[in-house]
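Asks: give me a model of this one.
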Amino acid sequence: MLANRLLSLIAGVAMLQGAASAARADAPAPYDPWPSLQQEIFKGRAMQDGNGVLAIEMPGRAEDAAIVPVTLRLKLPPGDARKVSAITLVIDQNPSPLAARFELGRDAGVSEISTRVRVNSYTDVHAIAELSDGQLYMVKTFVKASGGCSVPAAKDAVEARNNLGQIRFRQFAKAGDGHSSGAREAQIMIGHPNNSGLQMDQLTRAYTPAFFVNEMQVWLDDAPVLSMEGGISISENPNFQFSYVPTGGKQFRIEAKDTEGHVFQGEWKAETSGM
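Replies: Here you go, the predicted model:
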């Protein structure tokens, strides 16, 4: 009797598994926004595998979806005469997927850029490098996160306004290959709420309008080093770190703008010694 019941149970489970497999086979594939994004952002331009050109580093599972670290590292092999002129960061499933576009100064030697982003749901994240010959190279990674674009601001509105546009700038010696390449690192921190437009005021229950830093430019003397066009995916209090090769310039100049037309500026003496 028991053996017959077990056989019946096994047969029943097998039938259920078969039905579930059939249901999964009939279910539509999850929507992949990337083909449409590629057409919209890059006009359908051809892209090559970028693993030999660019690396993207993000945690597989975010600890805090509102401040997910991302590092973009250039990997052009020695002897390649081309240069990376721009890098575009796309968070596919975010409400506004185009997170940022970075343009690199031709002679700045920028080889690494780090920032913090909001990730709204489980998603592919694409990084696309555009080279001086016009070719596009793409890499991607997958991040598990949820709700990063709607997390309320860490600071209240009054405090955020008091810190609005305050720029802090740090320079330091680059770890690792910095000694051999001559590269250094710099960090830019901008006081700004960078509201996404999806955050709800806990008192009024109304959504806080989008209000964010959408442009930033960095010069060393009059030579461009790095520029950024950003959207709502850049985290509160934008933070950018990048490596560069000193060219003998004497002074850094930074200018940032936000969506309400505010302009924030600062100048710092260029440091050359290790720290």
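Asks: hey, let's count contacts and neighbours off CA atoms from now on
Replies: Fine.
Asks: is it true that Phe169 touches Glu185?
Replies: No - contact criterion C-alpha atoms under 8 Å: Phe169 and Glu185 do not qualify, at 10.8 Å.
Asks: neighbour count: the two, which is higher?
Replies: Glu185 (21 against 16; other C-alpha atoms under 10 Å).
Asks: another sequence for comparison is provided below:
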Amino acid sequence: MKLAPIPALVMALLAAPGLAADVANPMQPSALWDDMRLAVIGTDEEPPVDPAVFDLDAPPRADNPALVPVHITQPPGAPAITALTLVVDGNPAPVAAEFTFGAALMPLDFEVRVRVDSYSDLRAIATLADGRKVMAGRFVKASGGCAAPAGKSMDQVRATMGQMRYRETEEAGRQIGTLMIRHPNFSGLQRDQVTLLTIPAEFIQVLEVKQGAAPLFAMEAGISISEDPVFRFAHAPGEGPVTVHAQDTDGRVWDQSF
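Replies: Next up is the predicted model:
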């Protein structure tokens, strides 16, 4: 099938790892994280921050709080990450998503966009194959992302919901896949700009991406993944088509093969 091009703005947002490489915005002490740590990762022990295992990049100040790019990377030879929890400390529902990764994505080079509702640490807690947990993150200045108005009218939302685009290129011997899914990912905090009524939460909750029978990544998400979510991921070349399975909180299911 012939694929429609992914908008240049989307590609530019995902291609840039933050606003500038020389601007440091390390995580700050967070009472919110101290309170939720046990519930989120099952232990009160603070995971170490170790850039030799992985790093997370995000802009110090977001241009759009509803579309904050997050770039997670590993250096060559780093231990494999089997699962990762993405947390925005100051969001109403702090756990943005829980990911699992297949071996083909190692070393990890993965990008996604999230909503940020207030100045906050944005952190990822990775689980390694041996069960160890390691953390990385950035402090992001953004506010109002969870209540920001949807970018399209309700008619447009319903007409395009579930449409997918997929693009793949090659870079340094790895395939670079970019997947976009049309979905408003309503947070439950937004208002219809016509009726001014609150729009109920409605978002992609489950996502599974495979190549042939091999899993690439899977996601269980909350309200903080952006509208029309985009995922960019590097992976080893594999056999067979890339297949996508998505399900939202209203029980709608979409399956597509590329």
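Asks: now the strands for the stretch 151-258 of the second structure?
Replies: Along the stretch 151-258 of the second structure, the segments classed as strands by DSSP state E, counting those that start in this stretch run 164-171, 174-181, 204-211, 214-221, 230-235, 242-248, 253-257.
Asks: will you turn these into a markdown table that also has distance to Ala147 of the second structure?
Replies: Putting the strands of the stretch 151-258 of the second structure into a markdown table (distance: least, C-alpha to C-alpha, whole Å) gives the following:
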| stretch | distance to Ala147 of the second structure |
| --- | --- |
| strand 164-171 | 25 |
| strand 174-181 | 20 |
| strand 204-211 | 17 |
| strand 214-221 | 17 |
| strand 230-235 | 19 |
| strand 242-248 | 19 |
| strand 253-257 | 25 |
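Asks: what segments of the stretch 51-200 of the first structure are strands?
Replies: Counting by DSSP E, counting those that start in this stretch, the segments of the stretch 51-200 of the first structure that form strands are 54-57, 68-74, 84-91, 98-104, 112-117, 123-131, 136-143, 167-173, 184-190.
Asks: quick one: furthest residue from the center of the second structure?
Replies: Distance from the centre of the second structure peaks at Thr195, with 30.2 Å (C-alpha atoms, centre = their mean).
Asks: mind checking how far it is from Ala103 of the second structure?
Replies: 47 Å (C-alpha to C-alpha, to the nearest Å).
Asks: now Thr127 of the second structure
Replies: Distance, Thr127 of the second structure to Ala103 of the second structure, using C-alpha to C-alpha: 14 Å.
Asks: more neighbours: those two, which one.
Replies: Thr127 (20 against 16).
Asks: what is the equivalent residue in the first structure for the more buried one?
Replies: Here Thr127 of the second structure is matched to Glu130 in the first structure, going by TM-score structural alignment.
Asks: leaving out the residues flanking it, which one is nearest to that match?
Replies: Using C-alpha to C-alpha, 6 or more residues apart in numbering and skipping residues adjacent in sequence, the residue nearest Glu130 of the first structure is Leu136, 4.7 Å away.
Asks: and the strands of the stretch 151-258 of the second structure: which comes nearest Asp34 of the second structure?
Replies: strand 214-221 (21.9 Å; C-alpha to C-alpha).
Asks: the closest one maps to which residues in the first structure?
Replies: Under TM-score structural alignment, the match for strand 214-221 of the second structure is residues 223-230.
Asks: and that stretch, how far from the second structure on average?
Replies: Taken over the aligned residues, the distance from stretch 223-230 of the first structure to the second structure averages 0.9 Å (mean C-alpha distance after the TM-score superposition for the first structure).
Asks: counterpart of the residue farthest from the centre of the second structure in the first structure?
Replies: Aligned counterpart of Thr195 of the second structure in the first structure: Thr204 (TM-score structural alignment).
Asks: tell me the spacing between its match and Asn194 of the first structure.
Replies: Using C-alpha to C-alpha, Thr204 of the first structure is found at 19 Å from Asn194 of the first structure.
Asks: counterpart of Asn94 of the first structure over in the second structure?
Replies: Checking TM-score structural alignment: Asn94 of the first structure goes with Asn91.
Asks: what's the closest non-adjacent residue to that match?
Replies: Per C-alpha to C-alpha, 6+ apart, closest to Asn91 of the second structure is Asp117, 5.3 Å.
Asks: what does Val151 of the first structure give?
Replies: Once flanking residues are discounted, Val151 of the first structure sits nearest to Gln199: 6.0 Å by C-alpha to C-alpha, 6+ apart.
Asks: which ones are touching that neighbour?
Replies: Applying C-alpha atoms under 8 Å, 6 or more residues apart in numbering to Gln199 of the first structure gives the contacts Cys149, Ser150, Val151, Pro152, Ala153, Tyr207, Thr208.
Asks: ok, and those residues in the second structure?
Replies: Compared against the second structure with both residues aligned by TM-score structural alignment, their matches' C-alpha atoms under 8 Å, the contacts of Gln199 of the first structure retain Cys149, Ser150, Val151, Pro152, Ala153, Tyr207, Thr208.
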